[in-house]
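A.B. asks: sequence first, then the predicted structure, then my questions.
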Amino acid sequence: MRWWDIERVLRLEVDLFPDDAWSPGMFWSELAHARGFAATRHYVIAETGGRLVGYAGLAAVDGTGDVQTIAAARDHWGTGLGARLLTNLITAATAFECHEVLLEVRVDNPRAQRLYERFGFEPLGIRKGYYQPGNVDALVMRLTNQAPPTAPTPPTPAGPPASVAPSSVPGPVQGTKTHG
């Protein structure tokens, strides 16, 4: 993800998370830490046919990766895009030499929880009232001693698969195209 992607990312962000969408400033702030020698962030987008269909981001600090965001367009749910995005973030965590990866997921989102469990994430605890509005709890999950997994085989999508574009991890990520 680069600065010129923010407008498209925000459109998907507002569609998927209307009550607690990130602001443009939040994305700008994250991307400010995603380039160069001292980078501590990794953000990617997924496109198909030039259309942005997903994005994801990871922060890495002192050996711990934290999934900041992961999203797939509704018409790409069930296609394996979420798994490809998560694989990309775990690969980035490995490049950042993280020994664990943490994330929060809404307790009322079993679809996402199943994805994370397939990758080896385990429940760690609950953050009461984490998601606002609505005062919805977050399930905190952790993956330890990760090795980048192979994304689970998804059902065959109707259209061409979305590609996930790495932004700051050294070396190519298999099955992706570099964006920017």
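C.D. replies: All right, it came through fine.
A.B. asks: when you work out contacts or count neighbours from here on, use the C-alpha atoms and nothing else.
C.D. replies: OK.
A.B. asks: which residues of this protein fall in helices?
C.D. replies: Assigned by DSSP state H, the helices in the chain fall at 6-16, 24-31, 81-95, 110-118.
A.B. asks: most tightly surrounded among those?
C.D. replies: helix 81-95 (a mean of 24; mean count of other Cα atoms under 10 Å).
A.B. asks: how far off centre is it?
C.D. replies: Distance, stretch centre to chain centre, for helix 81-95: 7 Å (Cα atoms, centre = their mean, to the nearest Å).
A.B. asks: helix 110-118 and that one, what's the angle between them?
C.D. replies: 40 degrees (axes from the mean of the first three to the mean of the last three Cα atoms, to 10 degrees).
A.B. asks: mind giving me the packing neighbours of helix 81-95?
C.D. replies: Here helix 81-95 touches strand 41-48, strand 51-61, strand 64-72, strand 163-165, going by 3 or more Cα pairs under 8 Å, 6 or more residues apart in numbering; DSSP states H and E.
A.B. asks: which one of those lies nearest to residue 89?
C.D. replies: The closest approach between residue 89 and any of those, judged by Cα to Cα, belongs to strand 51-61 at 6.2 Å.
A.B. asks: so what does that closest one touch, helix or strand wise?
C.D. replies: By 3+ Cα pairs under 8 Å, 6+ apart, strand 51-61 packs against helix 6-16, strand 41-48, strand 64-72, helix 81-95.
A.B. asks: ok, second structure coming up, stack it against the first:
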Amino acid sequence: MILRPLREEDLDRVMELEHELFGRGAWSRAVYRTELGQPGRYYVAAESDGVVVGYAGIALAQDSEVMTVGVASGYRGRGTGAALLADLIERARVARARHVFLEVRAGNTGAQRLYERAGFAPIGTRPRYYGDEDAVVMRLTLRTGQGDLTAAP
């Protein structure tokens, strides 16, 4: 598996995965086109044998936000999600972010474990954020002081 920047020509495959992974909550091609063109956004693809098997994105700022993480069902449990997330966190470090935030479905315990292993901690909930389900808000602290770029929950 290799990680590389997500490109517009990957969007056919991303749309397949979006609908498989997120159903009614799937982003549209137009949303991805906009995201890929936005300053301060970074999207990465995980590719295996020439096929995109996962992707992730982050909005980079002092308080960065993970926008999405998606991994094809056959590639879960193989470190694909962890590799994508680690790449996003490294981009946030380089951008000198203080924190990285994300929302995850309250019922998605597998994703929550992935985020906790990366150092994220739950800090609250957003009731009915996904319409039918609450979101758990999680935060990773990257800088606790001037020049300190170590992860701290």
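C.D. replies: Thanks, I have the structure now. As the structure is a computational prediction, the values presented were derived from the model and not from experiment.
A.B. asks: could I get the TM-score for this pair?
C.D. replies: Superposed pair, TM-score by TM-score structural alignment, normalised by the length of structure 2: 0.88. Supporting alignment: 141 aligned residues with a Cα RMSD of 1.4 Å.
A.B. asks: one step back: for the helices and strands packed on helix 81-95 of structure 1, give me CSV that also has mean neighbour count and distance to residue 99 of structure 1.
C.D. replies: Below are these laid out as CSV (neighbours: other Cα atoms under 10 Å; distance: least, Cα to Cα, whole Å):
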stretch, mean neighbour count, distance to residue 99 of structure 1
strand 41-48, 24, 16
strand 51-61, 22, 10
strand 64-72, 21, 6
strand 163-165, 25, 24
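A.B. asks: so for residue 104 of structure 1, which of those strands sits nearest?
C.D. replies: Of all the helices and strands packed on helix 81-95 of structure 1, it is strand 64-72 that lies closest to residue 104 of structure 1, at 7.8 Å by Cα to Cα.
A.B. asks: now do that closest one against helix 24-31: the angle between them, please.
C.D. replies: Using the same axes, to 10 degrees: strand 64-72 of structure 1 against helix 24-31 is 130 degrees.
A.B. asks: give me the contacts around strand 64-72 of structure 1.
C.D. replies: The contact list for strand 64-72 of structure 1 (Cα atoms under 8 Å, 6 or more residues apart in numbering) reads 13, 16, 53-60, 81-82, 85-86, 89, 93, 98-104.
A.B. asks: go with 6 Å
C.D. replies: Identification of contacts with strand 64-72 of structure 1 by Cα atoms under 6 Å, 6 or more residues apart in numbering yields 53-59, 93, 98, 100-103.
A.B. asks: so for residue 125 of structure 1, which of the helices and strands packed on strand 51-61 of structure 1 sits nearest?
C.D. replies: Nearest to residue 125 of structure 1, of all these, is strand 64-72, at 15.0 Å by Cα to Cα.
A.B. asks: any idea which of the helices and strands packed on helix 81-95 of structure 1 gets closest to residue 7 of structure 1?
C.D. replies: Across those, closest to residue 7 of structure 1 is strand 51-61 (Cα to Cα), at 10.4 Å.
A.B. asks: re earlier: and the helices of structure 1 as JSON lines, adding distance to residue 124 of structure 1?
C.D. replies: Shown next, in JSON lines, are the helices of structure 1 (distance: least, Cα to Cα, whole Å):
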{"stretch": "helix 6-16", "distance to residue 124 of structure 1": "25"}
{"stretch": "helix 24-31", "distance to residue 124 of structure 1": "25"}
{"stretch": "helix 81-95", "distance to residue 124 of structure 1": "18"}
{"stretch": "helix 110-118", "distance to residue 124 of structure 1": "12"}
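A.B. asks: list the contacts of the closest residue to residue 127 of structure 2 other than its chain neighbours.
C.D. replies: Once flanking residues are discounted, residue 127 of structure 2 sits nearest to residue 134: 4.5 Å by Cα to Cα, 6 or more residues apart in numbering. Residues counted as contacts of residue 134 of structure 2 (Cα under 6 Å, 6+ apart) are 106, 126-128.
A.B. asks: redo the helices and strands packed on helix 81-95 of structure 1 as TSV? Include distance to residue 32 of structure 1.
C.D. replies: Converted to TSV, the helices and strands packed on helix 81-95 of structure 1 look like this (distance: least, Cα to Cα, whole Å):
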stretch	distance to residue 32 of structure 1
strand 41-48	8
strand 51-61	12
strand 64-72	14
strand 163-165	18
